[in-house]
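K.L.:
make a model of this:
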Amino acid sequence: MYLIDANVILEVLYKREKWQKAASFLERVKKGETTAYILHFTLHGISVILGKPELVSKLIIEISSWRGLGVIATSLDEELAAAEKAIHIGLDFDDGLQYYVAKKRGLTIMSYDSDFDNTDIKRIEP
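P.N.:
Here you go, the predicted model:
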C-alpha cells in the first residue's frame, strides 16, 4: 500500500515531465486496482496551490470517487510528533508528516521527492 505525495497529483495536473506514469498509477487507484492513501494535509496543500475554489471543488469531487483511495487525517499530537521527527532526520514539515504516517502505518511513499531516500522508509515513483 502506498502513501501518495502531493507531487504525484501535481505532476498530472500540470502535465509535467512524468505525468503519464503518474496518471497511470492514479488511474489504478481510481479503479480500485491499487490501494493507496493520501493525507488530508496533502489535499489542503494541493488546494492552496490550485487556489481557485472551482478547481479545488473539481479535485475533491474527483478523488472522492476513487475506489482505492483512503484519506488519512492526522491529529495535532501526530503532527507534533512528525515535526519533532522531521527535525531529527532533516526533512521539512510536509515530508516529515509523510514520513511519520508512512512509518506508523507501514506504507511505501509514492513520490518524486528524493529527500525520502535518506530515510529508513521506502520511496518509489509511479
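K.L.:
when you work out contacts or count neighbours from here on, use the C-alpha atoms and nothing else.
P.N.:
OK.
K.L.:
can you give me the strands for this structure?
P.N.:
Using DSSP state E, the strands of the chain run over 2-4, 36-39, 69-72, 108-110, 123-124.
K.L.:
which strands and helices sit next to the first one?
P.N.:
In other words, strand 2-4. If contacts are counted by 3 or more Cα pairs under 8 Å, 6 or more residues apart in numbering; DSSP states H and E, strand 2-4 sits against strand 36-39, strand 108-110.
K.L.:
I'd like the structure of this one too, to check against the first:
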Amino acid sequence: MYLVDTNVWLELLLEQEKAGEVLAFLQNTDARDLVITDFSLHSIGVILTRLNKESLFEDFLTDTIEDSGVGKVHLDTAELKQVLVIGRQFRIDFDDSYQYVAAEKYGCALVSFDTDFDRTERGRKTPAGVLSA
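P.N.:
A predicted model of the protein is given here:
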C-alpha cells in the first residue's frame, strides 16, 4: 500500500515538471493499493479553488476518489497528538507529520516529492522509485 502525498497529486493536476512521472506511477499501480488522507484531499481542494479550478477539483473527486478505488484515510483526535510528537521528533511541519502518522497507522509506504521525509525513520519513495523497485 502507498500513501500518496499531496504534492504528488498536485504535480499531475497542475501539469508541473514531474507530471509524467506521476502519470506513469498511477497507470502502473493498482488504484486499490493507493490511499489519500482527508488532509490531502482538503488541501488539494483549497489550492485548486484558490486557483479558480473548481471543476478540476470536482473531476479529481469523481475520477480519483469515487470511481478509481483509491482509498481515503484519516486520523482521529488521539492520533492528532501523535502528529505533534512526530513533527517535533523529525522537525517536519504539520502536514508532513499528518501524512507520516497516517502512513504508519495504515502500514503504507509514503510516496512524495518532499525531501523532508528523508529525515524520518519511514523515509519516502518517489513515484519513479516505486516503479523501479
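K.L.:
before we move on, the earlier item: out of the helices and strands packed on strand 2-4 of the first structure, which comes closest to residue 20 of the first structure?
P.N.:
Residue 20 of the first structure lies closest, by Cα to Cα, to one member of those: strand 108-110, at 14.7 Å.
K.L.:
and that closest one, what other elements does it pack with?
P.N.:
Secondary-structure packing of strand 108-110 of the first structure (3+ Cα pairs under 8 Å, 6+ apart): strand 2-4, helix 93-105, strand 123-124.
K.L.:
what's the mean deviation for that strand versus the second structure?
P.N.:
Comparison of strand 108-110 of the first structure with the second structure after fitting gives an average deviation of 0.6 Å (mean Cα distance after the TM-score superposition for the first structure).
K.L.:
what's in contact with that strand?
P.N.:
Contact with strand 108-110 of the first structure is made by 1-5, 8, 98-99, 102, 121-126, as judged by Cα atoms under 8 Å, 6 or more residues apart in numbering.
K.L.:
of the residues you listed, just the buried ones, PyMOL syntax please.
P.N.:
Command for PyMOL that selects the buried part of these, burial taken from 16 or more other Cα atoms under 10 Å:
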select buried, resi 2+3+4+5+8+98+99+102+122+123+126
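K.L.:
and which of the contacts of strand 108-110 of the first structure is nearest residue 34 of the first structure?
P.N.:
Taking the contacts of strand 108-110 of the first structure together and measuring to residue 34 of the first structure by Cα to Cα, the closest member is residue 1, at 7.6 Å.
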